[in-house]
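**Q** what's the 3D shape of this:
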Amino acid sequence: MLTAKQHELLRFIQVRLEQTGISPSFEEMKEALDLKSKSGVHRLISALEERGFIRRLANRARALEVIKTPEEAVLTSRSAPVAANDRAPAKPSRVGAPAPANDVLDIPLHGRIAAGAPIEALEGQSSLQVPAALLGPGEHYALEVSGDSMIEAGIFDGDYALVRRTDTARDGEIVVALVDNEEATLKYLRRVNGKICLDPANGAYEAQLYEPAQVAVQGKLAGLLRRYH
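**A** Prediction:
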């Protein structure tokens, strides 16, 4: 018998796996269940694991697999007893199993983005194949990086920035910022005295300061792809 919170968490994990193929983070689980700390999530995960409802997948970050649901557990308990010698080996249910690590997804490729001075935003569109393991939940797109203003953050000219689409971001996050509704740039976001500061990661460049109305967040950096020639 599961507690209400255990059942709620199990259902949340199952739905997220069915939607995205990737289990939610502990922070997402904490917020979904309105818990005060991640330690509460750890206790719920451990309880579900001990009861055989989920299992952790080895060598994969934040990877959980739903083995059975409470409904399946009830059906099992109501089944007629079977002699021990007649039992077939148990096969775990693969409800909402995460996508294999070698799965590849096509995401939109919106041209080049400046990692220096802003350039024209989202020019053209094609697609880029990306390993599913590099992407978390949400909608993503890719941009080819142009310039060297983010090299100290490990982002180089010619890299592909994998961006999770969102219109909000916290200070210190690397974002795709649309300036004056026509130019886009990849920078650290910072708020200073009521203004928006877009910080480079290269000492040769200066920060760019704008009024809040001039800047719209178009997404947050989720990962990078680099091709070696």
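
**Q** C-alpha from now on. contacts and neighbour counts both.
**A** Fine.

**Q** quick one: contacts for residue 76?
**A** For residue 76, the contact set (CA atoms under 8 Å, 6 or more residues apart in numbering) is empty.

**Q** Helix, strand, or coil at it?
**A** Per DSSP: H, G, I helix; E, B strand; the rest coil, the secondary structure class of residue 76 is helix.

**Q** separation between residue 113 and residue 125?
**A** 13 Å (CA to CA, to the nearest Å).

**Q** what's the distance between the residue nearest to the spatial centre of the chain and residue 176?
**A** Closest to where the C-alpha atoms of the chain average out (CA atoms, centre = their mean) is residue 136, at 2.3 Å. Distance of residue 136 to residue 176, given as CA to CA: 17 Å.

**Q** Need the residues that contact stretch 169-177.
**A** 163, 184-191, 215-221.

**Q** Among these, name the buried ones.
**A** 163, 184-190, 215-221 (16 or more other CA atoms under 10 Å).

**Q** farthest pair in those residues?
**A** 163 and 190 (18.2 Å; CA to CA).

**Q** I figured residue 119 hits residue 185, correct?
**A** Yes. Counting by CA atoms under 8 Å, residue 119 touches residue 185, with 6.9 Å between them.

**Q** longest helix of this structure?
**A** The longest helix of the chain (DSSP state H) is helix 4-20.

**Q** what packs against that helix?
**A** helix 26-32, helix 38-50, strand 64-66 (3 or more CA pairs under 8 Å, 6 or more residues apart in numbering; DSSP states H and E).

**Q** again, 7 Å this time
**A** With contacts defined as 3 or more CA pairs under 7 Å, 6 or more residues apart in numbering; DSSP states H and E, helix 4-20 has no helix or strand neighbours.

**Q** buried sites along it?
**A** Of the residues in helix 4-20, those with enough neighbours to count as buried (16+ other CA under 10 Å) are 6, 7, 9, 10, 12, 13, 14, 15, 16, 17, 20.

**Q** what does stretch 103-122 give?
**A** 107-122.

**Q** In helices only, show me those residues.
**A** If you go by DSSP H, the buried residues of stretch 103-122 have nothing in helices.

**Q** returning to that earlier point: what residues does the longest helix of the chain touch?
**A** 22, 23, 24, 44, 48, 66, 96, 97, 98, 137 (CA atoms under 7 Å, 6 or more residues apart in numbering).

**Q** And this one, please, so the two structures can be compared:
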Amino acid sequence: MLTAKQHELIRFIQQRLEETGISPSFEEMKEALDLKSKSGVHRLISALEERGFIRRLPNRARALEVIRQPEDSTPAPRAAKPANDAAPVVMPKAPSMPSPANDVIEIPLHGRIAAGAPIEALEGQSSLPVPAALLGPGEHYALEVSGDSMIEAGIFDGDFALVRRTNTARDGEIVVALVRGEEATLKYLYKDGGMVRLDPANAAYDPQVYGPDEVQVQGKLAGLLRRYH
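**A** The predicted structure is shown next:
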């Protein structure tokens, strides 16, 4: 069963597709649903996508397709037949292929994170605008990378790591690891003989090995943003 906001959003998307052939922008959806931020829209879309009601068309930032309607949706009323029995005028449908756009959502930006020796992360909170096409389902946040221990993985000092929030990860995934409840670092994660090993991607650095209770996964790397000066 969908929430009221999910119902409202899927009806709005379907209505816009029928009227214009173009799915609404995140800004339009935010205003239509009276939400405070685009991140709320992103969460609703991710939930509908995960449950199979909509899907994002590949390689397009503004391209949503309604796959199915909720079972309890009320169909739109049919137009009354003209009194003189004349054949009704059928208006041509707009093209069904949505056009691309550059939808951007705001995700929390939590300080800096080390790609070297662990430093404190989550030291403050602001926000970072991110193209919606870079993010998949789930809740995301961003951290500014400090250091060079992950350069062989293409992660450089000053990059913004886009992180999907989770507390689990498989061996070999790049994670945000909170060490001893105080410091966070960006590393490859491995389970090694009952210990947790955090591996850099730079031959100049050694792996860091901790007890299983000393490391807490706070997210997995989902993407990167880079500024060019």
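
**Q** Just give the TM-score of the two.
**A** After superposition, the two chains reach a TM-score of 0.67 (TM-score structural alignment, normalised by the length of structure 1), with 187 aligned residues with a CA RMSD of 3.9 Å.

**Q** thinking again about what came up before, export the buried residues of helix 4-20 of structure 1 as CSV, with columns for distance to residue 131 of structure 1.
**A** Output for the buried residues of helix 4-20 of structure 1, formatted as CSV (distance: CA to CA, whole Å):
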residue, distance to residue 131 of structure 1
6, 31
7, 31
9, 27
10, 26
12, 24
13, 21
14, 22
15, 22
16, 18
17, 17
20, 13
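
**Q** Tell me the one among those nearest to residue 81 of structure 1.
**A** For these, the closest approach to residue 81 of structure 1 (CA to CA) belongs to residue 7, at 26.2 Å.

**Q** Pick the one among the buried residues of helix 4-20 of structure 1 closest to residue 79 of structure 1.
**A** Lowest distance from residue 79 of structure 1 to the buried residues of helix 4-20 of structure 1 (CA to CA) belongs to residue 7, with 22.0 Å.

**Q** Which position in structure 2 pairs with the closest one?
**A** Taking TM-score structural alignment, residue 7 of structure 1 has no aligned residue in structure 2.

**Q** circling back to that earlier point, of all pairs in the buried residues of stretch 103-122 of structure 1, which one is the farthest apart?
**A** Most distant of the buried residues of stretch 103-122 of structure 1, by CA to CA, are 107 and 117, 25.4 Å apart.

**Q** returning to that earlier point: mind picking the two most distant members of the contacts of stretch 169-177 of structure 1?
**A** Farthest apart among the contacts of stretch 169-177 of structure 1 by CA to CA are 163 and 191. That separation is 20.8 Å.

**Q** nearest residue to the residue nearest to the centre of structure 1 other than its sequence neighbours?
**A** Excluding the flanking residues, the one nearest residue 136 of structure 1 by CA to CA, 6 or more residues apart in numbering is residue 22, at 6.7 Å.

**Q** roughly how far apart are that neighbour and residue 72 of structure 1?
**A** Distance from residue 22 of structure 1 to residue 72 of structure 1, counting by CA to CA: 22 Å.

**Q** okay, the two: which has more neighbours?
**A** The neighbour comparison of residue 22 of structure 1 against residue 72 (other CA atoms under 10 Å) goes to residue 22, with 26 against 13.

**Q** so how far is residue 47 of structure 1 from the more buried one?
**A** Taking CA to CA, one finds residue 22 of structure 1 at 21 Å from residue 47 of structure 1.

**Q** next one: residue 101 of structure 1
**A** Counting by CA to CA, the gap from residue 101 of structure 1 to residue 47 of structure 1 is 27 Å.

**Q** between the two, who's got more neighbours?
**A** Using other CA under 10 Å, the more surrounded residue of residue 101 of structure 1 and residue 47 is residue 47, with 16 against 11.

**Q** where exactly do the strands run in structure 1?
**A** Per DSSP state E, structure 1 carries strands over the ranges 54-56, 64-66, 104-114, 119-120, 126-131, 140-146, 160-164, 174-179, 183-192, 195-199, 208-210, 215-225.

**Q** distance from the fourth one to structure 2 after superposition?
**A** Looking back up the chat, that one is strand 119-120 of structure 1. Superposing on structure 2 and averaging over aligned pairs (mean CA distance after the TM-score superposition for structure 1), strand 119-120 of structure 1 comes out at 1.1 Å.

**Q** tell me what that strand is packed against?
**A** Packed next to strand 119-120 of structure 1, using 3+ CA pairs under 7 Å, 6+ apart, are strand 183-192.

**Q** Now the strand it packs on on structure 2. Mean distance?
**A** Relative to structure 2, strand 183-192 of structure 1 is 0.4 Å off (mean CA distance after the TM-score superposition for structure 1).

**Q** just the angle between that strand and strand 160-164, please?
**A** 60 degrees (axes from the mean of the first three to the mean of the last three CA atoms, to 10 degrees).

**Q** Show me what strand 183-192 of structure 1 is packed up against.
**A** Counting by 3+ CA pairs under 7 Å, 6+ apart, strand 183-192 of structure 1 packs on strand 104-114, strand 119-120, strand 174-179, strand 195-199.

**Q** start and end residues in structure 2 for it, please.
**A** So strand 183-192 of structure 1 sits over residues 183-192 in structure 2, by TM-score structural alignment.

**Q** what does that stretch rub up against?
**A** The contact list for stretch 183-192 of structure 2 (CA under 7 Å, 6+ apart) reads 113-115, 118-121, 171-178, 196-200.

**Q** rerun at 8 Å
**A** By CA under 8 Å, 6+ apart, stretch 183-192 of structure 2 touches 113-121, 150, 169-179, 196-201.

**Q** Quickly note the distance from residue 100 of structure 1 to residue 161 of structure 1.
**A** Counting by CA to CA, the separation of residue 100 of structure 1 from residue 161 of structure 1 is 22 Å.

**Q** Sorry, wrong one. I was asking about residue 80 of structure 1.
**A** 56 Å.

**Q** Neighbour count: those two, which is higher?
**A** Neighbour tally, residue 80 of structure 1 and residue 161, criterion other CA under 10 Å: the higher count belongs to residue 161, 25 against 7.

**Q** if we can go back for a sec, want to throw the helices and strands packed on strand 183-192 of structure 1 into CSV with distance to residue 132 of structure 1?
**A** Listed next are those as CSV, based on distance: least, CA to CA, whole Å:
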stretch, distance to residue 132 of structure 1
strand 104-114, 5
strand 119-120, 28
strand 174-179, 21
strand 195-199, 29
